[in-house]
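Chemist: Just a sequence and a predicted model for now, questions to come.
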Amino acid sequence: MSTSTETNAAAPSAGTSEFDRDTAVTLREPGVYDADLSAGWTIIHAVNGGYLLALLGRALGHHLPHPDPFTISAHYLTPSVPGPAVIRTETVRTGRTLSTGQASLIQHDENGAEVERIRVLASYGDLDALSDDVRTSATPPAMAPVEHCFGASDGPAPDLPGSSAITERLDIRLDPSCVGWAIGAPSGKGEMRAWFGLADGRAPDALSLLLTVDALPPTSFELGLKGWTPTVELTTHVRCRPAPGPLRVSITTRNLAGGFLEEDAEVWDSADRLVAQSRQLARAPRG
């Protein structure tokens, strides 16, 4: 991953990277889009929820009159699998500064029956039209410099079942305090912090932030639990358009109870701005 002081002239622009190709949608008829869920974004048993959120976010961005996701809430109904999908969108309301829409992602099961995988409700606006007035007590997460953090190639791969194809498309450098799970010594704290970027160097934007909030290893790993942590519901707020350069992501869990846990994420850009926030409810690993 490049730091904010480095340049990468070969980095792909939005629209030419693997992320853009794999989140592309094709208009079939008004409000209906065809998509293909890439196997390159799978983790353990299913297609990653952040990738799916970005895919539906792109469809809604085409359908609604405003360009940028401000808030998007997704309910994950059944696990998505690589292959064809249909996204059906609907405008709920259009206003001067915000428009609201909903979308569902549909796939077919082995018998040809339609199965709804995800349903989202979102409000879109124009991030460039937002006020510059910022009053916040939030501060960027304390993290080691990127050169002192750990990527996928810096140690043995954790023993997890299923696919880890998504790791080849991400450049994640975990803070040293959050890597105990990878060597069998989890900290017991529900925390993950990392520098984040796409592996091909594509600059972050409002759409890719929908992936970013759900791209790190789950906090349950640092609680000593391994396995699939499926998202039940995920709400993301995009606060401003991120500056070029690496992102810093902090995710925390304060309460695992009844077989479920929450994850609160903050994403900070290279200009030290809080660019996205999210909360999700997930099912804790069962073994």
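Modeler: Everything's here; your move. Keep in mind that what you see is a predicted model, and the values were worked out from it rather than measured. Numbers count the residues shown, from 1 in each chain.
Chemist: hey, let's count contacts and neighbours off CA atoms from now on
Modeler: Noted.
Chemist: For the protein, which helix extends over the most residues?
Modeler: helix 49-63 (DSSP state H).
Chemist: roughly how far out does that one sit from the chain middle?
Modeler: Its chain's average C-alpha position is 11 Å from that of helix 49-63, according to Cα atoms, centre = their mean, to the nearest Å.
Chemist: here's the one I want to compare it with:
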Amino acid sequence: MAYAAAQATIGDSEFDRDTAVVPRPGEPGVYDADLSAGWTIIQAVNGGYLLGVIGRALQQALPHPDPFTVTAHYLTASQPGPATIRTETVRAGRTLSTGQASLFQTDAEGREVERMRVMAAYGDLDALPDDVRTTAAVPPIPPYEECFGADAAPAGGGAIAGSTAIIQRLDLRLDPATAGWAVGAPSGKGDMRGWLGLADGRDHDPLSLLLTVDALPPTAFDLGIKGWVPTVELTVHIRCRPAPGPLRVAITTRNLAGGFLEEDAQVWDSEDRLVAQSRQLARALLS
């Protein structure tokens, strides 16, 4: 399998640099960040990448290292450039700590605008017991080399990724069964599946798992709906530390009503373990 070459390591990669936060001197719990244009969809910054930025700030602010559950409400679209993250420790327990954080940017009139608000619980994934009982099944995705990358589409169609910058940061291979929308033939089932790594070969960790649940094209494309699908709310559960190698991601929607749809995601690692789950509510722009 021709996965992306491991040119980067955890802690020394594009994702790590672009999600870096700097504590503000004299203001405990406040961090400065620079949102990279490399993780945008059209002009808005991707919601999963934003979770990675805020997740890193909470990782520094809380006594536990790993996100267990993170819920984000997206209030206004974030733009590339400077941002401020204000965190608060709600409770610090023995096995879990809970915190909240908000990301702010300054608008064209010089006013501070809250872009998103997050509530999260952190713990230590390495301290969890090994007992696993699940009825969840590994998604039926074809081998990596049989899936479509950003520079190819079925039947000679256009590029799967479109012109969004984030696709250059990813090693994404879509299941052909969920890529028909790229040539004008969506299945109508509301599914999206594929292999996902980072373009520089960096292995995944709990923080980058926050990105993976929102990194594939939206399921609305498989329903025949084109255009941006902005997230309203996103909740992610991190279940265990992922093994090295690309991930298998499966996302589905079961109900589009009133201009909103839900997306349920499962993320599986190279050892066939369910490492992350999520649900989000998103707007489907129908006109």
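Modeler: Okay, I see it. In this text the structure is predicted, and so the values were computed from the model without any measurement.
Chemist: Report the TM-score for the pair.
Modeler: For this chain pair, the superposition-based TM-score is 0.95 by TM-score structural alignment, normalised by the length of the first structure; 281 aligned residues with a Cα RMSD of 1.4 Å.
Chemist: Provide the aligned range in the second structure for the longest helix of the first structure.
Modeler: Under TM-score structural alignment, the counterpart of helix 49-63 of the first structure in the second structure spans residues 47-61.
Chemist: Report the mean deviation for the matching stretch after fitting onto the first structure.
Modeler: For stretch 47-61 of the second structure, the mean distance from the matching residues in the first structure following superposition reads 0.3 Å, by mean Cα distance after the TM-score superposition for the first structure.
Chemist: And the strands in the stretch 151-287 of the first structure?
Modeler: When secondary structure is read from DSSP state E, counting those that start in this stretch, the stretch 151-287 of the first structure shows strands at 170-174, 191-198, 231-238, 247-252, 256-257, 260-268, 274-283.
Chemist: need these in JSON lines with distance to Val25 of the first structure, can you?
Modeler: Formatted as JSON lines, these follow (distance: least, Cα to Cα, whole Å):
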{"stretch": "strand 170-174", "distance to Val25 of the first structure": "21"}
{"stretch": "strand 191-198", "distance to Val25 of the first structure": "20"}
{"stretch": "strand 231-238", "distance to Val25 of the first structure": "21"}
{"stretch": "strand 247-252", "distance to Val25 of the first structure": "26"}
{"stretch": "strand 256-257", "distance to Val25 of the first structure": "37"}
{"stretch": "strand 260-268", "distance to Val25 of the first structure": "26"}
{"stretch": "strand 274-283", "distance to Val25 of the first structure": "24"}
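Chemist: angle of the longest helix of the first structure against strand 231-238?
Modeler: Going by axes from the mean of the first three to the mean of the last three Cα atoms, to 10 degrees, helix 49-63 of the first structure is angled at 50 degrees with respect to strand 231-238.
Chemist: list the helices and strands helix 49-63 of the first structure packs on?
Modeler: Helix 49-63 of the first structure is packed against strand 68-76, strand 83-94, strand 99-108, helix 206-212, with contacts defined by 3 or more Cα pairs under 8 Å, 6 or more residues apart in numbering; DSSP states H and E.
Chemist: nearest to Thr16 of the first structure, of the strands of the stretch 151-287 of the first structure?
Modeler: When the strands of the stretch 151-287 of the first structure are ranked by distance to Thr16 of the first structure, counting by Cα to Cα, first place goes to strand 191-198 at 12.6 Å.
Chemist: now for Glu114 of the first structure: what does it line up with in the second structure?
Modeler: Following TM-score structural alignment, the counterpart assigned to Glu114 of the first structure within the second structure is Glu112.
Chemist: contacting residues for that match?
Modeler: Neighbour list for Glu112 of the second structure: 104-106 [criterion: Cα atoms under 8 Å, 6 or more residues apart in numbering].
Chemist: let's see 10 Å
Modeler: Applying Cα atoms under 10 Å, 6 or more residues apart in numbering, we find Glu112 of the second structure in contact with 83-84, 104-106.
Chemist: again, but for Ala282 of the second structure
Modeler: For Ala282 of the second structure, the residues meeting the contact criterion (Cα under 10 Å, 6+ apart) are 74, 218, 220, 228-234, 256, 259-263.
Chemist: Show the contacting residues for the residue nearest to it when sequence neighbours are not counted.
Modeler: Among residues not flanking Ala282 of the second structure along the chain, Thr231 sits closest, at 4.3 Å (Cα to Cα, 6 or more residues apart in numbering). Counting by Cα under 10 Å, 6+ apart, Thr231 of the second structure touches 46-48, 72-77, 214, 260-263, 280-284.
Chemist: please redo it, this time with the cut-off set to 7 Å
Modeler: If you count contacts by Cα atoms under 7 Å, 6 or more residues apart in numbering, Thr231 of the second structure has them with 74, 280-283.
Chemist: tell me which of these is nearest to Val53 of the second structure?
Modeler: Tyr74 (13.8 Å).
Chemist: The closest one -> the first structure?
Modeler: In the first structure, the residue equivalent to Tyr74 of the second structure is Tyr76, according to TM-score structural alignment.
Chemist: I'd like to know which of the helices and strands packed on helix 49-63 of the first structure is closest to Ala10 of the first structure.
Modeler: helix 206-212 (18.8 Å).
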